[in-house]
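K.L.:
Sharing a model prediction with you, sequence too.
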Amino acid sequence: MRKLVYLIACSIDGFIGDPGGDASSMYGFVEGEYQTWTLDEYPETFPAPYLASLGRADAPPKRFDTVVMGRGTYQVGLDAGLPSTYGSLREIVASRSLTESPYPNVELVREDLPARVRELKAEDGPLDIWLCGGAEIAGVLREEIDEIVIKTYPQVYGSGLPMFGSGFAVSDFALEEVHTFPNGVLVRRYVRKR
């Protein structure tokens, strides 16, 4: 069975964006050894135009063939003129406000996102599903998440969007990997204990 992997960037104090959802202060850390590692391990998590600028536009997906995101996360790409930010991936967007998909590989889910994710996980295939964000969607899908990959950037926000926008409930995960980089970025991979 395929896994839902919540791969997310956050500040040291656990915020994925400022109070308005902006995480652009973290972009400056995507350089050097950390950028090389991320491009090697998770190339499909970079926007398609960025991969093209690096000469990697034709690189096949390595870990994911589908990305799930909320309307706010999707809007960042739309605002940049990208109706399909991750061109090689099937994009699942949870939205009640969009009435029709702006691009062929973008599927809108208006109701029961957990059920749709369970269907995706049951599909055949060697690649997993990337939960891109945001906080509200992560909260809705918390019980469906099989792995969490946290890219912690050396910044403190003080307040903002938490990793999970949901009520209190304990879910146990086991630490599987830790990677540290010279620029202060720390990447941890956790697997759900079932």
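P.N.:
All right, it came through fine.
K.L.:
hey, let's count contacts and neighbours off CA atoms from now on
P.N.:
Fine.
K.L.:
Where does Gly81 sit: helix, strand or coil?
P.N.:
Taking DSSP: H, G, I helix; E, B strand; the rest coil as the rule, one finds Gly81 in the coil state.
K.L.:
again but with Cys10, I slipped
P.N.:
strand.
K.L.:
Share the number of residues neighbouring it, please.
P.N.:
By other C-alpha atoms under 10 Å, 22 other residues sit near Cys10.
K.L.:
quick one: contacts for it?
P.N.:
16-17, 150-153, 163 (C-alpha atoms under 8 Å, 6 or more residues apart in numbering).
K.L.:
Now tabulate those residues in JSON lines and tack on neighbour count and distance to Leu82.
P.N.:
Converted to JSON lines, those look like this (neighbours: other C-alpha atoms under 10 Å; distance: C-alpha to C-alpha, whole Å):
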{"residue": "Ile16", "neighbour count": "28", "distance to Leu82": "21"}
{"residue": "Gly17", "neighbour count": "23", "distance to Leu82": "21"}
{"residue": "Ile150", "neighbour count": "20", "distance to Leu82": "25"}
{"residue": "Lys151", "neighbour count": "20", "distance to Leu82": "24"}
{"residue": "Thr152", "neighbour count": "22", "distance to Leu82": "26"}
{"residue": "Tyr153", "neighbour count": "24", "distance to Leu82": "26"}
{"residue": "Met163", "neighbour count": "23", "distance to Leu82": "25"}
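K.L.:
try this one next to it:
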Amino acid sequence: MRRIIAATFVSLDGVMQAPGGPQEDPTGGFQFGGWTFHYFDEATGAALGQMFDKPFDLLLGRKTYDIFAAHWPYAGEDDPIAVLFNKVTKYVATRKDATLDWNNSQSLGADVAAALTELKKGEGPDLLIQGSSDLIQTLLRHGLIDEYNLLIFPLVLGKGKRLFGDGTAPAAMKLIRSQSFPSGIIMATYEPAGDVKTGSFALQDPSEAEIQRRQSLE
């Protein structure tokens, strides 16, 4: 069975829009494109490279696909990530009729969730999401993401497309591994861990003040 892994750059407040450059995705008036650039160093780059050590295929929303297709085929054979990305299969969630010109690219069709449910049942490498915030929201609604591999950057962006947007179903997460870097970046890997469990630190017999406080909220 294949897994879907969301490998994502996020700010401390959960924004994932346009990490690579000002022209990447300025939609919605986003003004901070390229916010990851000054944090990368050799150690972070090496850790990021480990993400691609295991076999994978790419799973992309149409906007991210267009960004990648305009960059990676032209990056040169001396770039190891370009070599990988150009070789693997690219599964694309798209409503457009335009041809997917990047080699080894194929559309997921009209029902993305159904197509991915079937793909996950088959044999093959993990399906690695890069960027693709809109696609991630669809997969969150259908519970199709098996792992979150997050690079969390030490800044707050205030607005922009978020990893966990409106309508995300509540869920507990289990931390699988983590690593921090001198730049302030934290790499953390999580897996879904069932429903959110709640409890209470309140006194077993609430005080009169607490009873009044609760009543004031009604």
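P.N.:
Received, thanks. It should be emphasised that the depicted structure is a prediction, and the values quoted were computed from it without experimental measurement.
K.L.:
ok, back up a step: ok, of the contacts of Cys10 of the first structure, which one's closest to Phe29 of the first structure?
P.N.:
Tyr153 (7.2 Å; C-alpha to C-alpha).
K.L.:
List the residues that contact that closest one.
P.N.:
9-12, 26, 29, 184-186.
K.L.:
Swap in 6 Å and give it another go.
P.N.:
By C-alpha atoms under 6 Å, 6 or more residues apart in numbering, the contact set of Tyr153 of the first structure is 11, 185.
K.L.:
aligned partner of it in the second structure?
P.N.:
Correspondence of Tyr153 of the first structure to the second structure, assessed by TM-score structural alignment: Phe153.
K.L.:
gap between its match and Asp13 of the second structure?
P.N.:
Applying C-alpha to C-alpha, to the nearest Å, the value for Phe153 of the second structure to Asp13 of the second structure is 10 Å.
K.L.:
Kindly report the same for Gln212 of the second structure.
P.N.:
Counting by C-alpha to C-alpha - Gln212 of the second structure and Asp13 of the second structure are separated by 34 Å.
K.L.:
Please identify which of the two sits among more neighbours.
P.N.:
Asp13 (17 against 11).
K.L.:
what secondary structure does that one sit in?
P.N.:
coil.
K.L.:
Can you give me the neighbour number for the nearest residue to Arg142 of the first structure once chain neighbours are set aside?
P.N.:
Residue nearest to Arg142 of the first structure in three dimensions, not counting chain neighbours: Phe164, with 7.9 Å by C-alpha to C-alpha, 6 or more residues apart in numbering. Neighbourhood size, Phe164 of the first structure [other C-alpha under 10 Å]: 20.
K.L.:
Could you pull up the contacting residues of Phe164 of the first structure?
P.N.:
135, 138-139.
K.L.:
Which of those residues fall in helices?
P.N.:
135, 138-139 (DSSP state H).
K.L.:
What segments of the first structure are helices?
P.N.:
Under DSSP H, the first structure gives helices at 32-41, 48-53, 71-79, 113-122, 135-140.
K.L.:
Just tell me the aligned range of the last one in the second structure.
P.N.:
Spelled out, it's helix 135-140 of the first structure. Aligning helix 135-140 of the first structure against the second structure (TM-score structural alignment) gives residues 133-138.
K.L.:
Now do the matching stretch: distance to the chain's middle.
P.N.:
On the basis of C-alpha atoms, centre = their mean, to the nearest Å, stretch 133-138 of the second structure sits 8 Å off its chain's mean C-alpha point.
K.L.:
on average, how far is it from the matching bit in the first structure?
P.N.:
Comparison of stretch 133-138 of the second structure with the first structure after fitting gives an average deviation of 0.9 Å (mean C-alpha distance after the TM-score superposition for the first structure).
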